[in-house]
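Peer 1: Fold the following, please.
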Amino acid sequence: MNPSVKALFEDYRRLFRDGIWDNNVVMAQMLALCPLLAVTGTATNGLGMGLATTFVMVASGLLVSMFRTIITPEVRIPVFILLIASLVTLVDLVMNAYLYEMHKALGLFIPLIVTNCAILGRAESFASRQPVHRAMVDGLAMGVGFTVILVVLGAVREIPGSGTLFADAHLLLGERFAWMELTLIPEYRGFLLMILPPGAFLALGFILAGKRVLDARLAARTAPAADPATSP
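Peer 2: I've put the predicted structure just below:
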């Protein structure tokens, strides 16, 4: 493999590992908890919010990186917010026009993507200092990492809460994806706690604890074995 291509591949791999696991928006940075806890009553809602946020993160990274040399430091934050707000408005209008039922289910939390600290944070700390291709890949990685947590949390809540998985997926992805809508527990009355906000906090706590355990085990495996000659 060409050395430059290999170096680029390794760079992108590090960015994706950072966004999906090491520096995940939720599990590491503890950002965007408001939409995370509010819209994840089902995995489908989580997927819809995640895809919308990912688009905004990629597009904002692109625009901020493109204009980073002409945006003066004194006005950078208002300009970043204006760019992000414009993208969120575009997403809101498109979803309202073509995905009305999903738009209605997500409600106010689509416009509130503007206030997602993760998007503004990456624009300020990364995209404004990096070339376009790295800014876009970082936005994609962070968005995918956020989407994965949204879907996982939505599934963890939806299965015990209503006995289904990806309910109403056709509203988001179209009729051809109706096969994703699974009824795992027929004639199930549901466990209301998991659908309510306390269930979201409990599920998120278990997910965060699971990540800490996995990180500790991975660190123990990669740590160099102790030298018997130097051990007490």
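Peer 1: Only C-alpha atoms from now on, for both contacts and neighbour counts.
Peer 2: Fine.
Peer 1: same for the helix or strand containing Leu93, what does it pack against?
Peer 2: For Leu93, the element it lies in under DSSP states H and E is helix 76-98. Under the contact criterion of 3 or more C-alpha pairs under 8 Å, 6 or more residues apart in numbering; DSSP states H and E, helix 76-98 touches helix 43-66, helix 100-106, helix 117-125.
Peer 1: how about 7 Å then?
Peer 2: When contacts are defined as 3 or more C-alpha pairs under 7 Å, 6 or more residues apart in numbering; DSSP states H and E, helix 76-98 packs onto helix 43-66.
Peer 1: okay, the angle between the helix holding Leu93 and helix 43-66?
Peer 2: 140 degrees (axes from the mean of the first three to the mean of the last three C-alpha atoms, to 10 degrees).
Peer 1: Could you give me the buried positions within helix 76-98?
Peer 2: 76, 79-81, 83-85, 87-88, 91-93, 95 (16 or more other C-alpha atoms under 10 Å).
Peer 1: And the furthest pair within the residues you listed?
Peer 2: In the buried residues of helix 76-98, two members sit farther apart than any others by C-alpha to C-alpha. They are Arg76 and Met95, at 28.6 Å.
Peer 1: Any idea how many residues pack against Arg221?
Peer 2: 10 (other C-alpha atoms under 10 Å).
Peer 1: State the distance from it to Leu214.
Peer 2: From Arg221 across to Leu214, the span is 11 Å (C-alpha to C-alpha, to the nearest Å).
Peer 1: now do Leu202
Peer 2: 19 Å.
Peer 1: mind listing what's buried in the one helix or strand Glu10 maps to?
Peer 2: Glu10 is located in helix 3-17, with elements delineated by DSSP H and E. Neighbour counts using 16+ other C-alpha under 10 Å place Tyr12, Leu15, Phe16, Arg17 of helix 3-17 among the buried residues.
Peer 1: which one of those residues is nearest Leu171?
Peer 2: Phe16 (29.0 Å).
Peer 1: ok so, going back, I'd like to check the angle between the helix holding Leu93 and helix 117-125, please.
Peer 2: 140 degrees.
Peer 1: Specify the local secondary structure of the residue nearest to Met57 when sequence neighbours are not counted.
Peer 2: In space, Met57 comes closest to Gly139 once its chain neighbours are excluded; the distance is 4.8 Å by C-alpha to C-alpha, 6 or more residues apart in numbering. Taking DSSP: H, G, I helix; E, B strand; the rest coil as the rule, one finds Gly139 in the helix state.
Peer 1: Here is a second sequence; please produce its structure as well for comparison:
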Amino acid sequence: MKLRKFLKKRLWNNNSSLVQLLGLCPVLAMTTNAVNAIGLGITTTFVLTITNSIISILKCFIPKDIRIPIYMIIVSSTVTCIEMLLHAYQYNLYQSLGVFIPLIVTNCIIVGRADYIAYKNSFFIAFLDGISIGLGSTFAMFIIGSIREILGNGTFLFGLNKIFNILDHSFFFTFIDKNSTIILAILPPGGFLVLGFVIAFKNYLDLNKKKINCLKCFHSCKLKQ
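Peer 2: This next block holds a predicted model:
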């Protein structure tokens, strides 16, 4: 039960992109299609998990006064290694993500989790925190990217072969005719609009669930009386 609450808090209740609104630059820039969103999300998840784990293991050796510069060294080293691996084994995805791979170093989510969680908790908690926060951000980016791609290009999962090399470049779904698409959706203002609608829908679901729980509590109290 505690693990479920731990994951729910990070994946949904305190989602880094939809609630805390952290790291919105890559979220808005790389969500013009679902594949780029998945690629950046998975890359960020790997960086978060690895850096959290390393910092948690080495926390006893990291001086408190200079911990932030040490975090940056660990994060930048991890990002560089992952960037080199993508360049070697997933070159098409590497090209699509472009400059946003090295910019993961400046993502405030990673340094924030390193200082708030990894530096103060055990390896297991830091590891789970990195995975759950990363997957929460990936989920948010995937939803935004899917909506923008369908509305703006009429396709879904276009370019999936960048992630799975065994797939053909023609493997994607078409939902809307090219002449009926809304070009605004894949432009920067469209990113802000879609993000706003997704956040509003999440808030609606949360409020609706809260009302249902309150009604259940009210009826249970009434029955006890």
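Peer 1: Give me the TM-score for this pair.
Peer 2: Once superposed, chain against chain, the TM-score is 0.92 (TM-score structural alignment, normalised by the length of the second structure); 220 aligned residues with a C-alpha RMSD of 1.8 Å.
Peer 1: Which position in the second structure pairs with the residue nearest to Met57 of the first structure?
Peer 2: Matched by TM-score structural alignment, Gly139 of the first structure corresponds to Gly130 in the second structure.
Peer 1: Isn't its match up against Thr51?
Peer 2: No: using C-alpha atoms under 7 Å, Gly130 of the second structure makes no contact with Thr51, being 8.2 Å away.
Peer 1: Please tell me how far Ile176 of the second structure sits from Ile150 of the second structure.
Peer 2: 7 Å.
Peer 1: Those two: which has the busier surroundings?
Peer 2: The residue with more neighbours, out of Ile176 of the second structure and Ile150, is Ile150; 25 against 16, by other C-alpha under 10 Å.
Peer 1: excluding its backbone neighbours, what's nearest the more buried one?
Peer 2: Phe156 is the one closest to Ile150 of the second structure (C-alpha to C-alpha, 6+ apart), at 5.8 Å.
Peer 1: Now do the contacts for the one you found.
Peer 2: Neighbour list for Phe156 of the second structure: Ala34, Ser146, Glu149, Ile150, Phe172, Phe173, Thr174 [criterion: C-alpha atoms under 7 Å, 6 or more residues apart in numbering].
Peer 1: do the same with Val56 of the first structure
Peer 2: Contacts of Val56 of the first structure (C-alpha under 7 Å, 6+ apart): Ile84, Leu87, Val88.
Peer 1: Save these as CSV, and put in distance to Pro3 of the first structure too.
Peer 2: Converted to CSV, the contacts of Val56 of the first structure look like this (distance: C-alpha to C-alpha, whole Å):
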residue, distance to Pro3 of the first structure
Ile84, 36
Leu87, 37
Val88, 39
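Peer 1: Pick out whichever of those sits closest to Asn24 of the first structure.
Peer 2: Nearest member of the contacts of Val56 of the first structure to Asn24 of the first structure, counting by C-alpha to C-alpha, is Ile84, at 20.1 Å.
Peer 1: before we move on, the earlier item: count the residues that sit near the residue nearest to Met57 of the first structure.
Peer 2: Neighbours of Gly139 of the first structure (other C-alpha under 10 Å): 31.
Peer 1: looking at it, it is touching Leu63, isn't it?
Peer 2: No: Gly139 of the first structure is not in contact with Leu63 according to C-alpha under 7 Å; the separation is 11.3 Å.
Peer 1: The residue most central in space within the first structure sits in which helix or strand?
Peer 2: By C-alpha atoms, centre = their mean, the first structure has its centre lying nearest to Phe146, at 1.2 Å. Using DSSP H and E, Phe146 of the first structure maps to helix 132-162.
Peer 1: what about that helix, how far off from the second structure?
Peer 2: Following superposition, helix 132-162 of the first structure is found to deviate from the second structure by 0.5 Å on average (mean C-alpha distance after the TM-score superposition for the first structure).
Peer 1: Distance check, the equivalent of Glu175 of the first structure over in the second structure against Val194 of the second structure.
Peer 2: Mapped onto the second structure by TM-score structural alignment, Glu175 of the first structure lines up with Ile166. According to C-alpha to C-alpha, Ile166 of the second structure stands 32 Å off from Val194 of the second structure.
Peer 1: neighbour count winner among those two?
Peer 2: Val194 (19 against 9).
Peer 1: OK, contacts around the more buried one?
Peer 2: Counting by C-alpha under 7 Å, 6+ apart, Val194 of the second structure has contacts Ile144.
Peer 1: now with 10 Å?
Peer 2: By C-alpha atoms under 10 Å, 6 or more residues apart in numbering, the contact list for Val194 of the second structure reads Leu28, Ile143, Ile144, Gly145, Ile147, Arg148, Ala185, Ile186, Ala200.
Peer 1: Give me the aligned partner of the second one over in the first structure.
Peer 2: Same thing as Ile143 of the second structure. Per TM-score structural alignment, Ile143 of the second structure is aligned with Val152.
Peer 1: Leu51 of the first structure: which of the buried residues of helix 76-98 of the first structure is nearest?
Peer 2: Val91 (10.2 Å).
Peer 1: and the aligned partner of the closest one in the second structure, how far is that from Asn161 of the second structure?
Peer 2: Matched by TM-score structural alignment, Val91 of the first structure corresponds to Ile82 in the second structure. Ile82 of the second structure is 19 Å from Asn161 of the second structure, where distance means C-alpha to C-alpha.
Peer 1: what do you get for Gly41 of the second structure?
Peer 2: Taking C-alpha to C-alpha, one finds Gly41 of the second structure at 17 Å from Asn161 of the second structure.
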